[in-house]
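A.B. asks: no sequence on hand, only this structure:
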């Protein structure tokens, strides 16, 4: 029996040990092959990381040079001196060139005038006339860019610059462009910026600014800095690429993309070196297979230990988030409940904070969930490292975090912590080769001020979070009772809006559009109205966004379209314009819905005009273009609404064949007082005409505006001067009155002129 047991034990041992040895041998062979591949991959990765590190350092140096240049380029005094004629060249050489060299390390300074002439050249070594055609060719792209951005910013400001916006001493409106240039066999890092006023916008005397270009030589000191940051044994700057294959190189390119120099360093091979060190270990592992037999004897004892460890790990996993390692929702509520139970007047307030990553869904959609997971891990580590010792951070769900901080001495202490969190997130998060920036919308509830129940505090912090999102995200809000009231009102309005759509409790008003004479009505724009039985008139500016958020916009838009088309059948030859939201336009069945409404109401497609804004065009361009072509193929007109209020990209007008162009009312409001506004309006009208579009002017408030639009070829006018939006009955009366006026005018023109006889043959 013992012999049989021994044989059974041997068979079991063989069944366990022999396959184990085979697996280990195969694993060692596979591991060695994998190591060979990993060594080559490590060598390549090391080289790429060095190149990336040096590239990033150069990028930081370029930005730093631009920041240093700011105090010279953004200066009332300097701009006044540059505009002065004749130039005080000695003063500028001293106060601009020499001062820029001593304070900011710029070896050369160059000022280019609005006519591209050279106004000033400064060289720390006394070299004169270094602004050769070769140099100007290298920097021309940067000069053109900063001048274009200057003109754009000036146009947006209505011909003047707004007050500077400083963040930590840096003017966020500062315009600059950086690059590299080669002069006399040496490579320079330069920054180009237009001279701008620091406080007095009257100093801007020309739409084309003078431009300051500051050059910093890539000398031995800068090369030494790059060498130390890149952990390189040596680094050299050459104008020609070395033929030595043992060197890695980073080309330095001009703004035009031409390679002007190279940074070279000896290529290292960490993977190969690691493989050499690891080979003896692999040989030892082969010998270790013999020890596996002894390991089997210890199997039972080790198995007990593994079970114990597994139990501990299971308990940990049940209380922590697997991705971030932070406490999960249940564990967080346990800790919060315990903290609130022990809270006293002596321990201070407890801040309960809800955090939501802004636009996290966009990261998942565009870069994949793996990148989203990496962002979650990085954000969790940074926030956790910025918290005081007693604070507890947890991951509640996908992109939502929660934390509580006991012992807070009022809201100021909480804001200090949140500022540290913002500072921790200010640095970019690198995912692969992409740099991402993360921010939080944050809501805070304070205990005991807002209660002591964990669930109630979390709910109130969530309400405050919603308020922070409504305020523009990347900010925080403390809970206030009014927020809860607003949320309840929004919830009520969303429910009652759905009911109002189903029960036809909404109404439509129509604003007439006239032709150039201001009297003949050629179209109307349909506008939705909601008269709530208890709350009174609710603005479309409130219930339209609410419909977007709650998913009711498609139902609302279809209701407006059906009602407007039905009413329009009672008018003869009038175009009815209906606004379409981006969400509604991009819905898969939108075109079919439109054609179904036209079939139901009997309105000819040629009398329907759908108004869309530029936001419809910002994504799914192919789908949007296909929908437009289908609609226009049926005879329906498409109008671009509020042109000039957004990006106003000319490429949109070229790629999307709109039938009409509606000019934003803000342009027309300034036309009587501003020659610049008149010029812009004329240009927009001419542009629309050149592209074969009808041009519609919105916001006509007086006869002068109407005359200006008519004089410059605008096809349709709309505004309170012509008529305010009217209910259907009032509109019918308005149209009847206009028809009577037209008949009277025609009859008056048909009468014989005074003082002449009329003879009927």
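C.D. replies: Yes, it's here. All of these numbers come straight from a predicted model, not from anything done at the bench.
A.B. asks: C-alpha from now on. contacts and neighbour counts both.
C.D. replies: Fine.
A.B. asks: do a quick rundown of the strands in the stretch 151-300 of the chain.
C.D. replies: 166-167, 170-171, 177-183, 186-194, 211-217, 236-238, 247-253, 259-266 (DSSP state E, counting those that start in this stretch).
A.B. asks: export those strands to JSON lines and tack on distance to residue 684 and mean neighbour count?
C.D. replies: Listed next are these as JSON lines, based on distance: least, Cα to Cα, whole Å; neighbours: other Cα atoms under 10 Å:
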{"stretch": "strand 166-167", "distance to residue 684": "34", "mean neighbour count": "10"}
{"stretch": "strand 170-171", "distance to residue 684": "32", "mean neighbour count": "16"}
{"stretch": "strand 177-183", "distance to residue 684": "30", "mean neighbour count": "22"}
{"stretch": "strand 186-194", "distance to residue 684": "28", "mean neighbour count": "24"}
{"stretch": "strand 211-217", "distance to residue 684": "30", "mean neighbour count": "25"}
{"stretch": "strand 236-238", "distance to residue 684": "51", "mean neighbour count": "18"}
{"stretch": "strand 247-253", "distance to residue 684": "39", "mean neighbour count": "19"}
{"stretch": "strand 259-266", "distance to residue 684": "42", "mean neighbour count": "20"}
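A.B. asks: also this one, for the comparison:
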């Protein structure tokens, strides 16, 4: 027995060192593998750094060549498109002036070092190089590349282009040459094309010029070679036909290789230290593992909780619903889920800040906890959304009592840090009879009922009804029909004319989309536009309206076209590009397009609004603030955003004659816009008295049923064709 005991003890004694040895071998393999990986990674980094530096140098050298050519192009333009030069060459034939203003400047060495003047017949009448007269003909001084350049200019002159630039060969080396016709400062010829005199300006890629480029662009060892190297990067100089005349090469710095050699010893020491650290970690590893396991259990619990309120989160609610469904099935009772969304919570956040909003969430949580049964599952599943899951025997009375308690609770305002916060609650209720519905479907129904409660704003709880699915299906069907209508171009565009307030002549139109749904008749825009926004179709509708309207309006001279833009379109990063593409395709001037945006977009997304407006205005579009006066109407918007037009909401016009202050309010609104030099359009004009009054207030454009209802493009064309047609006959 003693021997057996010693054997077992010896076995345990032998197994422990063996395990340690195996662990050390594993760690050694890890360190060795890590060393190889680190060295390989550093080597790859060095290679990548070398490649990046080579690419940078190549791009810089190419940029230097492009800049060098651009300089001679600018100089050629300045010295050929010159009224004084045209007068001296064609009228005064003042050779002394030409020598002083052309030939002498070749000695400065900054813009050009060689100059030729060529007669219409191709004779060299003057030549200068490095500030002194030069006895050479241009057609013998420049190499074959110049002939192609000159031929290209002759061809381009038929299209009104009178200047050409490129690299050519000369006896003094490669040069960038500009050849141009002497013409007026506006770029037009002042003589017939067969009488044109040409100037030729050239600047050679001398050693001094190459050294200056190397200094300016920080390229080590930059030099010009006659042939393209096969073993190193280069930047080629090409003539107008694309033939290579020479190339820039430079010294490779190889920063990656240098860095690799510097860090290699430090990496070795670092790997050694890592090895010692790993050995130390082995001793404390078991302790760390136990702690991690405890932390994991705590993290699992926290992952089911909302940190702000301490309630269950969405994941915790899902688990709780499964348990409540099972409990209802076992007890033959009903599982009830109440979805609760706070009303006006966003207003509190906007008015007082998120810290007050967070305190409000905690206050709501504490208050509702006192109203709920102890066995209820209570969760916060969104910013201001809560869910309550309970098991009920008498579902109707249970829900009614809870509804009354919640409504009474929210009747009293919350006092947070001395501030009053008044919120309400929209509640949707779904019932799973004896737990047979399933948690996912229960959640869906409660969510749908809550949104119906929020839409009705009745202040009461709404039970899920199957008709809600029918409404949803109807919306889905309408979305599908709308998508099909877009595929078949079955939508139409009508136009409501806009009139000059003084002449009462038509000066613009507003494009409006209409949909005659197959088998259903016309659908109002305020019905199908929200569905389009919810289903991602608003972008297609916007493009259809813009393309259709601008194609028709292209035949209406001087008529501006106003197009309503959805905020969702502006959130699309491709909107500006697609709008510009439509303008180009339709051939319609962008400055006659007015894009109308509502105030709500600027309130909710001021930074995005400012960025989108700037992009659209850079592309030539004009921006109008639509429905001004219907909502927020902040002076700050007019000051902060550069609107091109303001459209007064029809409610201000309709109020005229109904309230004592309506006229004063309208005048003040127009005066406010005028103080920012923003022209004003008045919408909703229905009577002559309204038209006259808003004109006297300072509105420069008028729109409304008094003048014309929305009509087809053919009707707009007919109105415009009748040159005597004005708003007075509408």
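C.D. replies: It's in. Fair warning: this is a prediction, and the values are worked out from it, not measured in the lab.
A.B. asks: TM value for the aligned chains?
C.D. replies: With the length set by TM-score structural alignment, normalised by the length of structure 2, the two chains reach a TM-score of 0.52; 451 aligned residues with a Cα RMSD of 5.1 Å.
A.B. asks: before we move on, back to that, could you dump the strands of the stretch 151-300 of structure 1 into a markdown table with distance to residue 133 of structure 1 added?
C.D. replies: Output for those, formatted as a markdown table (distance: least, Cα to Cα, whole Å):
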| stretch | distance to residue 133 of structure 1 |
| --- | --- |
| strand 166-167 | 37 |
| strand 170-171 | 32 |
| strand 177-183 | 11 |
| strand 186-194 | 16 |
| strand 211-217 | 15 |
| strand 236-238 | 22 |
| strand 247-253 | 18 |
| strand 259-266 | 16 |
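A.B. asks: which one of those strands lies closest to residue 509 of structure 1?
C.D. replies: Residue 509 of structure 1 lies closest to strand 166-167 among these, at 46.0 Å (Cα to Cα).
A.B. asks: what range in structure 2 does the closest one sit on?
C.D. replies: Strand 166-167 of structure 1 lines up with nothing in structure 2 when matched by TM-score structural alignment.
A.B. asks: same check, this time on stretch 283-293 of structure 1
C.D. replies: Against structure 2, stretch 283-293 of structure 1 falls on no residues (TM-score structural alignment).
A.B. asks: related to what we said a few turns ago, looking at the strands of the stretch 151-300 of structure 1, which is nearest to residue 554 of structure 1?
C.D. replies: Across the strands of the stretch 151-300 of structure 1, closest to residue 554 of structure 1 is strand 166-167 (Cα to Cα), at 42.1 Å.
A.B. asks: centre of the chain to that closest one, how far?
C.D. replies: A distance of 20 Å separates the centroid of the chain from that of strand 166-167 of structure 1, by Cα atoms, centre = their mean, to the nearest Å.
A.B. asks: which strands and helices sit next to it?
C.D. replies: For strand 166-167 of structure 1, there is no helix or strand it packs on, judged by 3 or more Cα pairs under 8 Å, 6 or more residues apart in numbering; DSSP states H and E.
A.B. asks: list the helices and strands the longest helix along structure 2 packs on?
C.D. replies: Assignment by DSSP state H gives helix 2-80 as the longest helix of structure 2. Contacts defined by 3+ Cα pairs under 8 Å, 6+ apart place helix 2-80 of structure 2 against strand 163-170, strand 173-181, strand 198-204, helix 207-217, strand 235-238, helix 255-303.
A.B. asks: tell me the helix or strand right after that helix.
C.D. replies: Sequence order places helix 83-86 as the next helix or strand after helix 2-80 of structure 2, per DSSP states H and E.
A.B. asks: quick one, which of the strands of the stretch 151-300 of structure 1 gets closest to residue 327 of structure 1.
C.D. replies: Using Cα to Cα, the nearest of these to residue 327 of structure 1 is strand 166-167, at 35.4 Å.
A.B. asks: how far off centre is the longest helix of structure 2?
C.D. replies: That offset, for helix 2-80 of structure 2, works out to 36 Å (Cα atoms, centre = their mean).
A.B. asks: Three-state assignment for residue 516 of structure 1, please.
C.D. replies: Classification of residue 516 of structure 1 by DSSP: H, G, I helix; E, B strand; the rest coil places it in coil.
A.B. asks: now do the contacts for the equivalent of it over in structure 2.
C.D. replies: Superposed on structure 2 with TM-score structural alignment, residue 516 of structure 1 falls opposite residue 501. Neighbouring residues of residue 501 of structure 2 by Cα atoms under 8 Å, 6 or more residues apart in numbering: 691, 695, 699, 700, 701, 702.
A.B. asks: sounds good, over and out.
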